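Participant: next one to model:
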Amino acid sequence: MAILVTGGLGYIGSHTVVELINNNFEVIIVDDLSNSEKFILHNIEEITGKRPIFYPFDLKRKELLNQVFDAHDIEGCINFAAFKAVGESQEKPIDYYENNLFSLINILQEFKTRKISNFIFSSSCTVYGQADKMPIDENTPLKMPESVYGKTKQMGEEILKDFAQSYKSKICLLRYFNPIGAHPSALLGELPIGVPNNLVPYVMQTAAGIREKLSVWGNDYPTEDGTAIRDYIYVVDLAKAHVAALKSLMNKETEETVIDVYNLGTGKGSSVLEVVQAFESANEVAVPYQICNRREGDITIAYANADKAERELNWKSATSLEESLKTVWEWQKYLESRKN
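Facilitator: Here you go, the predicted structure:
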């Protein structure tokens, strides 16, 4: 059975492709390489022994997407294709709305035409905005997100809910928190283009001397050390959750509408400075940093209640913050070795 993975050479997508292949799924990747690189395809093959079918194009090109569906018997989709930087989304809102929503709609048009079900959407905890209480569970009211990126995720969810209701489709919305880490082989990891927008790759590059100092965006939040708190989940644990969610959808033999929603996180929040200190301790390196003004679009605190995923998908995050951060440093060493 073929599964379409959009953005499958990206950070979370590539790790999920590995887990899908390990679970005997045939994988079709569409990725425009705007936030990934072609060598990741080779590394996936090195890890799994199988090379996924790969199409390098933008999902907004409807005619090419149509050809992919014509060529393969696709039974489901995991959609990672999206711009994802909170700060950048504030600077380029129209680019984010166009890229993140038009590509989703084009895939759903194919699903509608061909009567395909089983759609997993890479959503985000940003759909909750700044929640009133912690931890955040799936019944936490959605608020208008602080960032344009978050708004595209919330709009994407609404589009999918309407699609499922109208066409009796099965969809799953995976709202995950902050993915970190790299594959234990050190052949896959987060590969930001240009200056990183996420904390951990910036920490990694600062420790490696690529960046002079880490910018800590605000130390005046109402938290113990004044820095923002997030729930950092190991990317391989997260990838396994996507496979569990896909199997759950496909096992539901029904023509009725299915809309599953799961939070994916560790259930524990860590501040920016706690992550920096954990990275330094885990890898015995120094990470110089400077305090800067808060960044527009950021919230104060967010961490998950992921009990529903454990109960219904038999999935649970299993990797500690320190273990995850060790894999990050091994990934950085691998990237350095590629330059030599």
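Participant: from here on, just use CA atoms for contacts and neighbour counts.
Facilitator: Will do.
Participant: in stretch 215-230, what counts as buried?
Facilitator: Residues S215, V216, W217, G218, N219, Y221, T227, A228, I229, R230 are the ones in stretch 215-230 that count as buried (16 or more other Cα atoms under 10 Å).
Participant: now the end-to-end length of that stretch.
Facilitator: Using Cα to Cα, to the nearest Å, one end of stretch 215-230 lies 16 Å from the other.
Participant: to compare against the first, here's another:
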Amino acid sequence: MSKSLTLVSSVLRNGCERFLFSSSAAVYAPSDGGCVDERWGIAPQSPYAHSKAQFETMLDDIAAATKLSAISLRYFNPVGADPELRSGTPSARPTHALGKLFESYSTGTPFRVTGTDWPTRDGSGVRDYVHVWDLADAHVRALERFDRVTAESSRMTVVNLGSGRGTTVWELVHTFENVLGEDIDVVAAGRRTGDTAGAYASNDRALRLLGWVPTFTLEQGIEDTARWLAVRPHRLNSV
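Facilitator: Coordinates of the predicted model:
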């Protein structure tokens, strides 16, 4: 966190009083797979989530004590790639659920559904998958409306960014198979340490403050990811 403080101090020292932070919905306390808004409790369950929560706390304190204005955009689960394939995930083997599905698809190894006894409609965890191009659009809107968004608050403004709908892991598998036109082997496994039932976003504040509504579907996110992974070695000149 010391380097984060150095960054914000440098920003202020150089006369910049606006700060847009890419945060994560991982900061929220566990839920039962339902909808969460920005008032939901904070209780990060992983080192990554802790780092996001700590940075938000620091920004909030600095905004209260200085002229800094800040917006924190809390992403849910990004998927997809630039629809024109100019950019995408740099990793050949992403570790999130969709990445693991593509790994199973390409290698023929079974996909593991970790946790099948959550209090959700089919027992698997719920996630909110939002296309990266919708996230990009939200950032542009946040920059364009920054002063109007922060004028109402002397502290940091937090905004959820998600699709606004929950997708269970089993539903993700079925959607993946429909998009790719091929079944994959799936095995059920026990819960992993640190896992939660998950949640999906309330986008009410994003609509009110940013005029933002997600437009890409999960199917498009899967299709764009597939197209990106096919061209990724050429685009990044790597394997």
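Participant: V186 of the second structure matches what in the first structure?
Facilitator: In the first structure, the residue matched to V186 of the second structure (TM-score structural alignment) is Y289.
Participant: cool, and L85 of the second structure?
Facilitator: Aligned partner of L85 of the second structure by TM-score structural alignment: A186.
Participant: so that match sits against Y334, correct?
Facilitator: Yes: using Cα atoms under 8 Å, A186 of the first structure makes contact with Y334 at a distance of 6.5 Å.
Participant: who has more neighbours out of the two?
Facilitator: A186 (19 against 16; other Cα atoms under 10 Å).
Participant: burial count for the residue lying closest to that one once chain neighbours are set aside?
Facilitator: The shortest distance from A186 of the first structure to any non-neighbouring residue, by Cα to Cα, 6 or more residues apart in numbering, is to W331 (4.7 Å). Neighbourhood size, W331 of the first structure [other Cα under 10 Å]: 24.
Participant: one more: Y48 of the second structure?
Facilitator: That count, for Y48 of the second structure with other Cα under 10 Å as the rule, works out to 12.
Participant: which element is the equivalent of it over in the first structure on?
Facilitator: Here Y48 of the second structure is matched to Y149 in the first structure, going by TM-score structural alignment. Assigned by DSSP states H and E, Y149 of the first structure falls within helix 148-167.
Participant: now do the helix or strand just after that helix: which elements does it pack against?
Facilitator: Next helix or strand after helix 148-167 of the first structure toward the C-terminus (DSSP H and E): strand 170-176. If contacts are counted by 3 or more Cα pairs under 8 Å, 6 or more residues apart in numbering; DSSP states H and E, strand 170-176 of the first structure sits against strand 119-124, helix 148-167, helix 235-250, strand 258-264.
Participant: average gap between strand 170-176 of the first structure and the second structure?
Facilitator: After superposition onto the second structure, the mean distance of strand 170-176 of the first structure to its aligned counterpart is 0.8 Å, using mean Cα distance after the TM-score superposition for the first structure.
Participant: where does that strand end up in the second structure?
Facilitator: Using TM-score structural alignment, the partner range for strand 170-176 of the first structure is residues 69-75.
Participant: what residues does the matching stretch touch?
Facilitator: 17-25, 56, 59-60, 63, 135, 142, 146, 150, 154-162 (Cα atoms under 8 Å, 6 or more residues apart in numbering).
Participant: list the buried ones in that stretch?
Facilitator: Buried, per 16+ other Cα under 10 Å, within stretch 69-75 of the second structure: S69, A70, I71, S72, L73, R74, Y75.
Participant: next one: stretch 18-25 of the second structure
Facilitator: R18, F19, L20, F21, S23, S24, A25.
Participant: swap in stretch 215-225 of the second structure?
Facilitator: In stretch 215-225 of the second structure, counting by 16+ other Cα under 10 Å, buried: L218, E219, Q220, G221, I222, E223, D224, T225.
Participant: so which of those residues sit within helices?
Facilitator: Per DSSP state H, helices hold the following members of those: L218, E219, Q220, G221, I222, E223, D224, T225.
Participant: translate the last one into the numbering of the first structure.
Facilitator: The alignment partner of T225 of the second structure in the first structure, by TM-score structural alignment, is V328.
Participant: for the closest residue to its match other than its chain neighbours, give its distance to G13 of the first structure.
Facilitator: Among residues not flanking V328 of the first structure along the chain, G181 sits closest, at 4.9 Å (Cα to Cα, 6+ apart). In this view, G181 of the first structure and G13 of the first structure are 13 Å apart by Cα to Cα.
Participant: in which helix or strand would I find M134 of the first structure?
Facilitator: Per DSSP H and E, there is no helix or strand for M134 of the first structure.
Participant: now the counterpart of it in the second structure: closest residue in space, sequence neighbours ignored.
Facilitator: Residue pairing (TM-score structural alignment): M134 of the first structure is matched to G34 of the second structure. Distances taken as Cα to Cα, 6+ apart put A199 closest to G34 of the second structure, at 5.0 Å, once the chain neighbours are dropped.
Participant: which one of G181 and G13 of the first structure has more residues nearby?
Facilitator: G181 (30 against 24).
Participant: pull the contacting residues for that one.
Facilitator: Counted by Cα under 8 Å, 6+ apart, G181 of the first structure has contacts G189, E190, Y234, V235, V236, S324, L325, K326, T327, V328.
Participant: corresponding residue for K161 of the first structure in the second structure?
Facilitator: By TM-score structural alignment, K161 of the first structure lines up with D60.
Participant: name the nearest residue to its match, ignoring sequence neighbours.
Facilitator: In space, and not counting its chain neighbours, D60 of the second structure is closest to M156: 5.1 Å by Cα to Cα, 6+ apart.
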